[in-house]
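*Asks:* Just the structure for this:
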Amino acid sequence: MQSPTADPLDLVREDLREFAGYRSARSERLDGGIWLNANESPWCNPSDPDARLRRYPDPQPEALRALLSDMYRCRPGELLAGRGSDEGIDLLVRALCRPGQDAVLVTSPTFGMYAISARLHGARVVDVPLHDTPQGFQCDFDAVADAAEANAVKLVFLCSPGNPSGTLLPIESIAALAQRLEGRAVVVVDEAYLDYAQAPSATSLLDMQRNIAVLRTLSKAHALAAARIGAVIADAGLIAVLQRCQAPYPLPGPCVELAVAALAQPVRAGSAAHIQTTLDERERLHAMLASSPLVRCAYPSRANFVLARLKEPQDAFDRLLAAGIVVRDLRSSERLGDALRISVGTPEQNRAVAAVLGSDGVSA
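*Replies:* As a prediction, this is how the structure comes out:
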């Protein structure tokens, strides 16, 4: 594969390529002992005696950015920290898609925020559905490329592992798609669940394919969903554009402190142990569902959940809810009218699911 020549900045909305964005008080790298440039209160809130909350936070904290770039194996300038993966999706659509003209491509069934962000920004949504096979949902990359070329698609959203499919996409196919769409579209790989797949990240392709962007989050494997910390990893020039489109203070200080503490090596070792337990339990949950007389089909998964089609989905959902077990009801989704998505819980929680669905003894 040859090194690409196309600059992804050429895909950015022309009116935003030189857009300076808002320069907040914290954007100015100034030193001083008396800070009177941000109209903050000179007194602490009585509930905050340590003065942790009085000042506006750093828009892109260097310590967090360094830890994330080290973990995701990219350069700090290639990473933008934000509010979960959702903000990254929104920023990409906002920066690249001209309302009423450009489109994004999705592969259903997939994460709903891609299409929602597109519609909120006036971009069309092109859907190239995944193929439902006995081996799981599969992506037709040639069909994706054809549709992207024919429909003025600026962003191709690929979820790997997929939500709710659980399918891991071949990294070689992602690279080939990005190469074919070079100069036309950015291929966005949402890797929210990649920690559970133990597979190479698409960040490894960035040096060869500048039209790839990767989404990561601390909400899943690092158990920080409430902190809302995620990242976009992409070409440094594109990252700079996204940062200029971002809100002035996207990362609350206490959330950043939690994330920095969670990324310390001893804590990350504990997260790794929980990931391994989740992988073991995922196989048990899948086997249980596959053997249940109530289940029509349980799809293989590389994420921390299992997608299952039920013979009587309402009855199964009601049984689980009566036992105090809440799962994701996907029956309102097109092509998933009989499906539930069940997250992998603790061993005890998974046994409770098995007890409700009647797994022919596999729950033990």
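*Asks:* okay, CA-based contacts and neighbour counts for the rest of this
*Replies:* Fine.
*Asks:* In this structure, what residue spans correspond to helices?
*Replies:* Remark: helices assigned in the chain by DSSP state H are 62-72, 84-96, 113-120, 141-150, 171-180, 236-245, 253-262, 265-291, 313-322, 347-357.
*Asks:* for the ones you listed, which one ends up most surrounded?
*Replies:* Relative to the other members of these, helix 84-96 carries the highest mean neighbour count by mean count of other CA atoms under 10 Å, namely a mean of 24.
*Asks:* need the contact list for residue 13.
*Replies:* Listed by CA atoms under 8 Å, 6 or more residues apart in numbering, the contact set of residue 13 reads 95-98.
*Asks:* Now the second one, please; I'll put the structures next to each other:
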Amino acid sequence: MSVRDLVRPDLRDFAGYQSARKARVTGDVWLNANESAWESDGDGAARLNRYPQPQPDTLRAGLARLYGARPEQLLVTRGSDEAIDLLVRALCPPGQGAIVVTPPTFGMYAVCARLHGVQLVEAPLQARDERFHCDVEQVEEAVRRSDARLVFLCSPGNPTGQALPIEDVRRLAAAVASRAVVVVDEAYQEFASGPSAVALLAESRNVAVLRTLSKAHALAAARIGTVMADPALVEVLQRCQAPYPLAAPATDAALAALAPGVLEKTNARVLEVRGARDAMANALSRLPGVRQVHPSDANFLLVRFADAEAAWRVLIEAGVVVRDMRSVAGLEDALRITVGTARENRRVMDALVAPCNGMRAVRA
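*Replies:* Down below sits the predicted model:
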């Protein structure tokens, strides 16, 4: 079967909005988009009077090279968030259908499902031996039971920090091949040591992979994400996308980040973050008030405390803002701490040493 068969029937031949920039025409006098013929007089606004290309060829090709995909397998999106929304809209009729998630996981999957009136089916990760494990059989059963069209797997996980074995993704994709698209959200893949699920695109038509320049490439404000999938699905997603999703300055910033010299610096920074992450995990695990530091393949640590409220309070008092995970089921004692600069990491440790020494730690 074709992955196109999993798309909403009413969208399979949907043409979408045909913007002026989608028309493959050439000329030197552009009067087809009702733009201003004059550049803005505002500071920093020069050359922004024309609409940008919806999918700039140079950016699409550059990201394809970076991730090991083909340009026709790739759609550039406004961060991974837009890609998630497009997938839910394209595959799940409003008010119908379901998606499967594996909590604790990234909250945008549930948000998009809620906004679209789609059922959220959970197949929770299993915590054992300090790690979180995805039960592939449980996820497969959830797909069959709910007739879900989408499975969202976050790898490395947010907030768990742990990557899924690629063989588990391959096995799940094969098991639900005629039923659902398996979406692997790899926002933190640069910090992991294992292979990307992009390698599965050649063999599994129902696999989609999300990537972003927000984390390792330091472009969170530019909102440059990517969804990679079978070209037939990519075409449908593009037709569901807004006419001009990518602002020209954001595209310019992304292209600059893909320059060879910049990529070398990015790779060096990623190695630095990995080293700091492991050193920080080791230091935190020795504090008496820390119950557990989960292994991480990302740029953050999920840390359980004997008294998470006290840890949260002393960090805030020290001017250090971390992510409070205590409202998430199963993480009532946890905080998520991003790896920062050496000075920022030192401030975390300095803030926690005294109160943690006063806590009675109970190891998980």
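*Asks:* Quick check: which of the helices of the first structure is nearest to residue 7 of the first structure?
*Replies:* Closest of those to residue 7 of the first structure is helix 236-245, at 8.7 Å (criterion: CA to CA).
*Asks:* Please list the residues outside the closest one that contact it.
*Replies:* Contacts for helix 236-245 of the first structure (CA under 8 Å, 6+ apart): 8-9, 16-17, 19-22, 77-80, 91-92, 94-95, 232-233.
*Asks:* and with 10 Å instead?
*Replies:* Residues from elsewhere that reach helix 236-245 of the first structure, judged by CA atoms under 10 Å, 6 or more residues apart in numbering: 7-12, 16-23, 59-60, 75-82, 88, 90-96, 210-211, 213, 232-234, 246.
*Asks:* can you tell me how far the counterpart of residue 317 of the first structure in the second structure sits from residue 159 of the second structure?
*Replies:* In the superposition onto the second structure, residue 317 of the first structure corresponds to residue 312 when matched by TM-score structural alignment. Distance from residue 312 of the second structure to residue 159 of the second structure, counting by CA to CA, to the nearest Å: 17 Å.
*Asks:* Taking the contacts of residue 13 of the first structure, tell me the two that lie furthest apart.
*Replies:* Using CA to CA, the contacts of residue 13 of the first structure span at most 8.3 Å, a distance reached by 95 and 98.
*Asks:* what do those two both touch?
*Replies:* Both residue 95 of the first structure and residue 98 are in contact with 12-15, 121, where contact means CA under 10 Å, 6+ apart.
*Asks:* So which of those are in strands?
*Replies:* The subset of these located in strands under the criterion DSSP state E is empty.
*Asks:* Determine which two of those are furthest apart.
*Replies:* 14 and 121 (15.8 Å).
*Asks:* who's more crowded, the two?
*Replies:* The residue with the greater number of neighbours, taking residue 14 of the first structure and residue 121 and applying other CA atoms under 10 Å, is residue 121; the counts read 17 against 14.
*Asks:* which residues sit in contact with residue 210 of the second structure?
*Replies:* Contacts of residue 210 of the second structure by CA under 10 Å, 6+ apart are 74-77, 79-81, 83-84, 154-155, 183-187, 189, 197-198, 225-229.
*Asks:* Identify the residue of the first structure aligned to it.
*Replies:* Aligned partner of residue 210 of the second structure by TM-score structural alignment: residue 215.
*Asks:* Equivalent analysis for residue 35 of the second structure, please.
*Replies:* In the first structure, the residue equivalent to residue 35 of the second structure is residue 40, according to TM-score structural alignment.
*Asks:* same check, this time on residue 18 of the second structure
*Replies:* Aligned against the first structure - with TM-score structural alignment as the criterion - residue 18 of the second structure pairs with residue 23.
*Asks:* Isn't residue 142 of the second structure up against residue 172?
*Replies:* No. Between residue 142 of the second structure and residue 172 there is no contact, the gap being 11.6 Å when judged by CA atoms under 10 Å.
*Asks:* Which neighbours do these two have in common?
*Replies:* Shared contacts of residue 142 of the second structure and residue 172, defined by CA under 10 Å, 6+ apart, comprise 136, 151.
*Asks:* Residue 324 of the second structure matches what in the first structure?
*Replies:* Checking with TM-score structural alignment, residue 324 of the second structure has residue 329 as its match.
*Asks:* Then residue 224 of the second structure?
*Replies:* With TM-score structural alignment as the criterion, residue 224 of the second structure pairs with residue 229.
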